[in-house]
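Student: no sequence for this one, just the structure:
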C-alpha cells in the first residue's frame, strides 16, 4: 500500500507518557514544590522555545516543495507531534497537581510525603529514599513514589520503628534509622 494512504496516529489516544505510572483512581497527584517547578519549566520551554523552533523548521522544509521525500519536513512533523503530546501530558498533570510542601514537617521524626528516610532491611543493607510524587520518581537516585510499596510501608512510621514490607521474595522487616525533611 502506498504510504500516502496510511494514516499516522495523531497521538490523541496516547497522551499519557508510558514511562510515568498513571495516577490511581480516587487519589490526588501529590507533588513537591520543586517537582512542580521543574514540570512547569519544562512546559514553558516546550511552548516558548522548542515548539516555535520546530515550527520554523517545518515551515522552511514545506517551502522546499515535495514533502513526500523531504526528511526535514517528515521528521519535523513527527517531532512536533511528540512536543504537542508532551505539552498535553504536562498540562493535564499540572492541572491535577496538589503541591505539598514537605518542609512543614521539618524537625518531625514521623514519615509523611516528602520525607527522606534512611532504613535498614533484614539483610543489613542500608537504603536512603525520598518519598515524592508520581511524576518526580527517580528510583536510581533514591526518589520513590508515594504509592510505591516501600513508601506505603514507611508512611506514618517513626524513627526507630520497624515496619513490614511484603516483597515478591517474601516478608522483609525494615528498621527506620533516620527521617529528615527539607528546611523552609
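Tutor: Good, I have the coordinates. For clarity, every value in this text was computed on a predicted model and none was experimentally measured.

Student: C-alpha only now, for contacts and for neighbours.
Tutor: Will do.

Student: which outside residues touch stretch 37-55?
Tutor: 76, 79-80, 83, 87, 90-91, 94 (Cα atoms under 8 Å, 6 or more residues apart in numbering).

Student: Just the buried subset of the residues you listed, please.
Tutor: By neighbour count, with 16 or more other Cα atoms under 10 Å, the contacts of stretch 37-55 hold 76, 79-80, 83, 87, 90, 94 as buried.

Student: Show me the residue at the heart of this protein, geometrically.
Tutor: By Cα atoms, centre = their mean, the mean C-alpha position of the chain lies nearest to residue 135, the distance being 2.2 Å.

Student: circling back to that earlier point, among the contacts of stretch 37-55, which lie within helices?
Tutor: With DSSP state H as the criterion, helices contain 76, 79-80, 83, 87, 90-91, 94 from among the contacts of stretch 37-55.

Student: Look through this structure and report the residue furthest from the middle.
Tutor: Furthest out from the centre of the chain (Cα atoms, centre = their mean) sits residue 65, at 40.4 Å.

Student: got the contact list for that one?
Tutor: Applying Cα under 8 Å, 6+ apart, we find residue 65 in contact with no residue.

Student: Could you report the neighbour count for residue 49?
Tutor: Residue 49 has 11 neighbours, counted by other Cα atoms under 10 Å.

Student: quick one: it from residue 56, how far?
Tutor: As judged by Cα to Cα, to the nearest Å, residue 49 and residue 56 stand 11 Å apart.

Student: got the contact list for stretch 100-107?
Tutor: Contacts for stretch 100-107 (Cα under 8 Å, 6+ apart): 30-33, 112-115, 180-184.

Student: Next up, a structure to set beside the first:
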C-alpha cells in the first residue's frame, strides 16, 4: 500500500478583508514573535548536552517545524487570496460574505455566514464558500427553499433572512 494521495481540491481564493488581515497578523506574529521564542528555547535546550534524550530539545524541534510549516503555507496562500470588498450589487440574494438564516423542516432556525476556506468557524456558523451547504444557498433569496445532501441525509431549508452588514447579535 503506497502513501500517495491525490492532491486536495483547490479551495476558492476568496476571503473577506477582515479574514485577510487576520491571516497577515498571524503570519507576522508567527515570524516575528513565536519563531524567535522557539529558536531561543531550542538553542538553550541544545546547550544542555545529549540531544537524543533531551525531551525539551525534541519538543522544540517539533514546535519549530510546525511554525515553519504554517509560515510556508501562509506565505504561499496570502498572495493567492482575493479579498471581497463590500456587499454585492444584488444584496437581496445570498452571495459571498452574507449573513443569512435558514429554517429547517422541523422549524429550527440556524444562522450562517459564507466566508473563505481559510476563515471557517463552525462555532460561529461561518461556512466555507466551497461547502456543499453554501453552494446550495448561493443566489437564493428570502423565502426560497433549497435542498442539500448532508451526511445525515437530505436537508430542506428555507432562507428567512439575508444581511451583508454584521448583525447586532453576531458581534
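Tutor: Cool, got the structure. Since this is a predicted model, take the numbers as computed values, not measurements.

Student: JSON lines for the contacts of stretch 100-107 of the first structure, including distance to residue 127 of the first structure and secondary structure?
Tutor: Shown next, in JSON lines, are the contacts of stretch 100-107 of the first structure (distance: Cα to Cα, whole Å; DSSP: H, G, I helix; E, B strand; the rest coil):
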{"residue": "30", "distance to residue 127 of the first structure": "23", "secondary structure": "strand"}
{"residue": "31", "distance to residue 127 of the first structure": "22", "secondary structure": "strand"}
{"residue": "32", "distance to residue 127 of the first structure": "21", "secondary structure": "coil"}
{"residue": "33", "distance to residue 127 of the first structure": "24", "secondary structure": "helix"}
{"residue": "112", "distance to residue 127 of the first structure": "17", "secondary structure": "coil"}
{"residue": "113", "distance to residue 127 of the first structure": "17", "secondary structure": "coil"}
{"residue": "114", "distance to residue 127 of the first structure": "16", "secondary structure": "coil"}
{"residue": "115", "distance to residue 127 of the first structure": "13", "secondary structure": "coil"}
{"residue": "180", "distance to residue 127 of the first structure": "14", "secondary structure": "strand"}
{"residue": "181", "distance to residue 127 of the first structure": "16", "secondary structure": "coil"}
{"residue": "182", "distance to residue 127 of the first structure": "18", "secondary structure": "coil"}
{"residue": "183", "distance to residue 127 of the first structure": "22", "secondary structure": "coil"}
{"residue": "184", "distance to residue 127 of the first structure": "25", "secondary structure": "coil"}
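
Student: By neighbour count, sort out the buried ones in these.
Tutor: Among these, those classed as buried by 16+ other Cα under 10 Å are 30-32, 112-115, 180-181.

Student: Is it possible to get a markdown table of those residues that adds distance to residue 139 of the first structure?
Tutor: Below are those laid out as a markdown table (distance: Cα to Cα, whole Å):
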| residue | distance to residue 139 of the first structure |
| --- | --- |
| 30 | 17 |
| 31 | 16 |
| 32 | 16 |
| 112 | 18 |
| 113 | 16 |
| 114 | 14 |
| 115 | 15 |
| 180 | 18 |
| 181 | 18 |
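
Student: For residue 61 of the first structure, state which of these is nearest.
Tutor: Residue 61 of the first structure lies nearest to residue 31 out of these, by Cα to Cα, at 40.2 Å.

Student: and that closest one, what pairs with it in the second structure?
Tutor: Using TM-score structural alignment, the equivalent of residue 31 of the first structure in the second structure is residue 15.

Student: Check whether its match really touches residue 78, as I assumed.
Tutor: No: here residue 15 of the second structure does not reach residue 78: they are 9.8 Å apart, not a contact under Cα atoms under 8 Å.

Student: Let me see the contact set for the corresponding residue of the first structure for residue 139 of the second structure.
Tutor: In the first structure, the residue paired with residue 139 of the second structure according to TM-score structural alignment is residue 156. Going by Cα under 8 Å, 6+ apart, residue 156 of the first structure touches 110-112.

Student: Could you measure from residue 156 of the first structure over to residue 71 of the first structure?
Tutor: Per Cα to Cα, residue 156 of the first structure is found 55 Å from residue 71 of the first structure.

Student: same thing with residue 155 of the first structure?
Tutor: Between residue 155 of the first structure and residue 71 of the first structure the computed distance is 52 Å (Cα to Cα).

Student: more neighbours, the two?
Tutor: residue 155 (16 against 11).

Student: need the helices for the second structure, in chain order.
Tutor: Under DSSP H, the second structure gives helices at 17-29, 35-46, 55-80, 132-137.
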